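Trainee: When you get a sec, could you give me coordinates for this:
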Amino acid sequence: MNISKPRQDKTKSNIYRPDVDGLRALAVTAVIAGHTFENWFPRGYLGVDAFFVISGFVITLSLVSRSGTSFGLFLAAFSLRRIKRLFPALLVCIGLTCAILLFVDPAPKKSLLTGAAALFGVSNFSLYFQELDYFSPSIRYNGFTHTWSLGVEEQFYLLFPLLFWVAFKPSQSRSSRRLLCVILPLCMLSLLGFVFFQTRAPMAAYYLMPLRFWELGLGVASAAFLYHRPDRFYTVGRFLRAPLLMAAMTVVFILPYGSAVLGHLLIVALTTALLFAGGKETDQTQLLTNRPTRYVGNISYSLYLWHWPFLTFGLLAPSSIWANPLVSIGSALFVAILSYHFVEQPVQRIKTPRPRLWHFAGAFASVFCVIAVVAAGNSYRKSVWVSRFEAAMHPDFSPLPGSNLPFYPTCVVGDSIPLKPDTFDKCTFAPQTDGERTFWVMGDSHAGHLQGTFLKMRDDHGYGFHLVETPGMSFPVVETESFPARSTLFQQVRDRWKPGDIVVLSRLHFTRTDPLRVRETFNRWVKEVDTLADELAGSGIGLFLVGPPPMFMFEDIRACAPDDELSCSLQRGKLEEVVDVVHRDLGRIARKHENTEFIDLFSELCAETSDVCSPIQDGYFLFRDRDHLNVEGAARMSGRFQAAVEALN
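Mentor: Modelled structure (predicted):
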């Protein structure tokens, strides 16, 4: 996120606005407070929305007064200014953060990949796909989660110069009216998309630039309006009172109201209003223009960059001083001050009157050098030192038999991974013994995490199996009215199964909340399964209904100590009541249909003789996260499945 202070010429439309620095300070304070004290500032993350509006406003004011030139020179100069303002502090932050993560993070891969993506301005895409990945660790343990906003802005800056040049024509008419006519309809389309996807694909609405364009675009439109009709701009501003607007923003950051869309709309509207309110120096409030506040605004870019890594260090090293959030933020503030004075400012002062090829080549070379050094450091770390945590972890999945392809994404179909013509064949494995049965495993990520079970049963008994996971979608599908990919896969299963084969259904039964609750779709799903059991019986097909494993409360498996089975344990009694609700209905269906068996995973993973459930056994993790088994944990369930096969016979 470009929240560094730009150098602006004091022209009629391009005047340094001290209140904008103060507004940056307010926004960065809200973001840090929201990330550090989420219970007190549940909507503090909306400060990023304020930054988007400010960024569009400032970047437009920096362009409208520039003299005409060719588009090539205009684009090169624009890009070089972006690189000078963003990359130096970002390179230093990512390089140093990665170095620390190699020592404190037992599983740094996701963070390192996100950091590399941030250097190319695409970390929002990386994080978007991680969020859609049900195997992804908690984003709070990713040292670069916050760089998604940088990706949004950098992608906007790839598009904006072209829009600005076509609409404003710096070398010709310099008409901001035309710029308004281009930007405002695009903002409206973006806003409609943002609202539409909030309920249908919230991660897309959150991370992707086209659905955030309206926020940056409103900043652009405000600056264009100031350039086009400064008198009207100032007139509107006189009716707005900055202290009241700031108080309203604070309320929005603090109150835990329900609608996410409403929060975004309010913050964007209030930020835009504050830009109007400070249009004239005489209308600017001391709350935003006093020296300490403006200084925080000046260092806000570096402060934003560094606050998240220090909070992550505290999670990864809970015995360190960084585990105290006040120490983490104090450390971030200290490093941000150093970054501003010794990285940002020196580079900003370097004169580059005319862009040269070596300027861009040097920037890219620096990026690749940082990536190469971090990759070499990670390779060296793995070659000379394996942490106790890494030694205790089993793989999430095994390579597919025969092809050695990875299970994810080969055998996963969802919103971001379409069903391919060869998915079924790649994820279906014939019995190793002629005439042996095949298991047809279907469901969401809780079907996928059973891969280790069926690999072991195939090795031990020669069974075949088919397993394609559909994250977030159970089978039968009850989460949506239809899911064509799953319907296609089931039809392919029907074309292949033979009498004696077994359909295996596994799904997420609980909400990921404290306390746990049975998901709202469960009763409807049970009715669909009851009907399916009758259909399968008519074809001579068996049915296994897999019960839930324990669901733990830890946020990330890295919060657990492999040598202490109680470190992430949970009282068995806390789970029994909600587990019994699921077991009762699954057991009822199994008793009703002769072709159906109920598989009790909970009792296998959380013995009745124990008072607690633990994701760790004998110093090794059986889970990859709070409710998904890893390949070893799943393999240990094969005995339960084999007993069910014998009972069905």
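Trainee: contacts and neighbour counts: CA atoms only from here.
Mentor: Will do.
Trainee: Quick one: list the elements packing against the helix or strand in which residue 643 is found.
Mentor: Assigned by DSSP states H and E, residue 643 belongs to helix 638-648. With contacts defined as 3 or more CA pairs under 8 Å, 6 or more residues apart in numbering; DSSP states H and E, the packing partners of helix 638-648 are helix 451-461, strand 596-599.
Trainee: Would you mind getting the angle between the first one and helix 638-648?
Mentor: What that stands for is helix 451-461. 60 degrees (axes from the mean of the first three to the mean of the last three CA atoms, to 10 degrees).
Trainee: Name the residues of helix 451-461 that are buried.
Mentor: Within helix 451-461, the residues scored as buried using 16 or more other CA atoms under 10 Å are 451, 452, 453, 454, 455, 456, 457, 458.
Trainee: Not counting sequence-adjacent ones, nearest residue to the last one?
Mentor: If the residues on either side of it in the chain are set aside, residue 458 comes closest to residue 464, at 6.2 Å by CA to CA, 6 or more residues apart in numbering.
Trainee: is it true that that neighbour touches residue 429?
Mentor: Yes. Counting by CA atoms under 8 Å, residue 429 is a contact partner of residue 464 at 5.3 Å.
Trainee: if we can go back for a sec, burial count for the residue nearest to residue 458?
Mentor: By other CA atoms under 10 Å, the residues close to residue 464 number 22.
Trainee: what's the answer for residue 73, then?
Mentor: Using other CA under 10 Å, the number of residues around residue 73 comes to 13.
Trainee: next one: residue 377
Mentor: Taking other CA under 10 Å as the criterion, the count of residues near residue 377 is 15.
Trainee: Alongside the first, I'd like the structure of this one:
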Amino acid sequence: MSQRGQSNYFPVLTGVRALAAYLVFISHYDYVFDEGFPQWLRRFFHEFHIGVTVFFVLSGFLITYRYYHNFQLSGKWFRQYVKNRVARIYPMYFLLTTGAFIYYYFTHDTSITKNYPSPVGLYFMNIFFARGFFYQLWDTGIAQGWSLTVEECFYFSAPIIFYIAIKYKKFYVQPVIITLTGVLLVLIFRHVNWWGFFGNFTFMMLYTFLGRCFEFFVGIQLALWLLKRGFTRKNNVSFTYIGFGLIFVFVLVMAMLPIPQGWIAGLQHPVGIVLNNYLISSAIGLFFYGLLTEQTAVKSVLSMPFVELLGKASYIFYLIHLGYMYGFLHHAWDWLNERVFDLYGNWGVDWKSPFENDQVNLVYAFIVLNAISIFLFKFIEEPLNHAIRKSGFLIKPTARHQN
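Mentor: Have a look, this model is predicted:
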């Protein structure tokens, strides 16, 4: 299929968003598998943070596929581009981050501020994505929101990346230069006591765009390949299953690595960084290529309307699955568990409570969080997205709005 005949929207990749968010969810709650599960399997689940890598490769692909052939280095184009990105990312992030700091105001939960002396200043660092450059602050506010700093850096860099690739034919050298810039910043600032601004190499490589740019470039390369060659293939190689298999082979290797002192996962081992940033991202690129050019059972499942809906709501799920909103659910299960046992006491029975098992409670939380995400997507995120696109923010709306 030609590039012009292919829509900019891919239902299967929307379904992939749900898969990515659920992988991250599992990685954050692997501790519930503490009984009856071998240690290596717990470590394997703990490395499912690769869902973030899936998001990064996906962003590189979608931004390139939608904008590469129509971008212009003009104020009008850039304002429309930024408006689209703000409409997609910012409203829910702003609302949920504000909620996190309101929660801090009433609870003084230090997981929100990490003892930063100015909660108000930190709030503005969070809503403007600046906290993601500081090793001591990257997981403040909505902790998992650090990845949005990385995303925003890519969004602003993408037009420049496209321009250099087209005008100067310099594509592959760009991730090298970007990463070396990160290395230089660490060398300059690692001994400066400024809340860990580019404070160490592990932080730079795993939590900043400068270290993780290659993942976006994998997506960029995939988009350029398909824009040039189309979606019709002459071979029957099952890239869907090869890519999927390689992803989890690399994850298993990562799970076997020793965890460096002061860190919490094999990801943070030097070999883990190479596996995650380069090998796993490349395998994800193969997986996406297969999904887009093959008809498989995996594609059929990920393209199902309900899975597509979960994918559309997955951004909200990602933002609420960890932190104060999950904490409310955890306290709710504890409260319900106590009420159930009070009821059993009144009845004079010794039954098991449906809320006493952590693994079952996690399933409840997973279902409820998805329900909340779908509700917020339908009634807040989607309406705000459309409202911003139709508004005069940055630029007056045109008849045709890009995604």
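Trainee: thinking again about what came up before, can you redo the helices and strands packed on helix 638-648 of structure 1 as a markdown table with distance to residue 468 of structure 1?
Mentor: Output for those, formatted as a markdown table (distance: least, CA to CA, whole Å):
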| stretch | distance to residue 468 of structure 1 |
| --- | --- |
| helix 451-461 | 10 |
| strand 596-599 | 20 |
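Trainee: who wins for proximity to residue 16 of structure 1 among the ones you listed?
Mentor: Among those, helix 451-461 comes nearest to residue 16 of structure 1, with 60.3 Å by CA to CA.
Trainee: what packs against that closest one?
Mentor: In terms of contacts (3+ CA pairs under 8 Å, 6+ apart), helix 451-461 of structure 1 is packed against strand 464-469, helix 631-635, helix 638-648.
Trainee: now, of these, which is deepest in the fold?
Mentor: The highest mean neighbour count among those, using mean count of other CA atoms under 10 Å, belongs to strand 464-469: a mean of 25.
Trainee: how far does the helix or strand following that one sit from the chain's center?
Mentor: The first helix or strand that comes after strand 464-469 of structure 1 along the chain, using DSSP H and E, is helix 484-496. The chain centroid and the centroid of helix 484-496 of structure 1 are separated by 31 Å under CA atoms, centre = their mean, to the nearest Å.
Trainee: Which residues are in contact with the aligned residue in structure 2 for residue 100 of structure 1?
Mentor: Per TM-score structural alignment, the equivalent position to residue 100 of structure 1 in structure 2 is residue 103. By CA atoms under 8 Å, 6 or more residues apart in numbering, the contact list for residue 103 of structure 2 reads 109, 324.
Trainee: can you do 6 Å?
Mentor: Neighbour list for residue 103 of structure 2: empty [criterion: CA atoms under 6 Å, 6 or more residues apart in numbering].
Trainee: re earlier: any chance of JSON lines for the buried residues of helix 451-461 of structure 1, columns distance to residue 311 of structure 1?
Mentor: Shown next, in JSON lines, are those (distance: CA to CA, whole Å):
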{"residue": "451", "distance to residue 311 of structure 1": "35"}
{"residue": "452", "distance to residue 311 of structure 1": "35"}
{"residue": "453", "distance to residue 311 of structure 1": "37"}
{"residue": "454", "distance to residue 311 of structure 1": "40"}
{"residue": "455", "distance to residue 311 of structure 1": "40"}
{"residue": "456", "distance to residue 311 of structure 1": "41"}
{"residue": "457", "distance to residue 311 of structure 1": "43"}
{"residue": "458", "distance to residue 311 of structure 1": "45"}
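Trainee: Sort out which one of these lies nearest residue 534 of structure 1 for me.
Mentor: For these, the closest approach to residue 534 of structure 1 (CA to CA) belongs to residue 454, at 24.7 Å.
Trainee: Just tell me what the closest one corresponds to in structure 2.
Mentor: Counting by TM-score structural alignment, residue 454 of structure 1 has no partner.
Trainee: The closest residue to residue 454 of structure 1 other than its chain neighbours: what's it in contact with?
Mentor: Distances taken as CA to CA, 6+ apart place residue 465 nearest to residue 454 of structure 1, at 6.8 Å, with adjacent residues excluded. With contact taken as CA under 6 Å, 6+ apart, residue 465 of structure 1 is in contact with 428, 429, 438, 439, 440.
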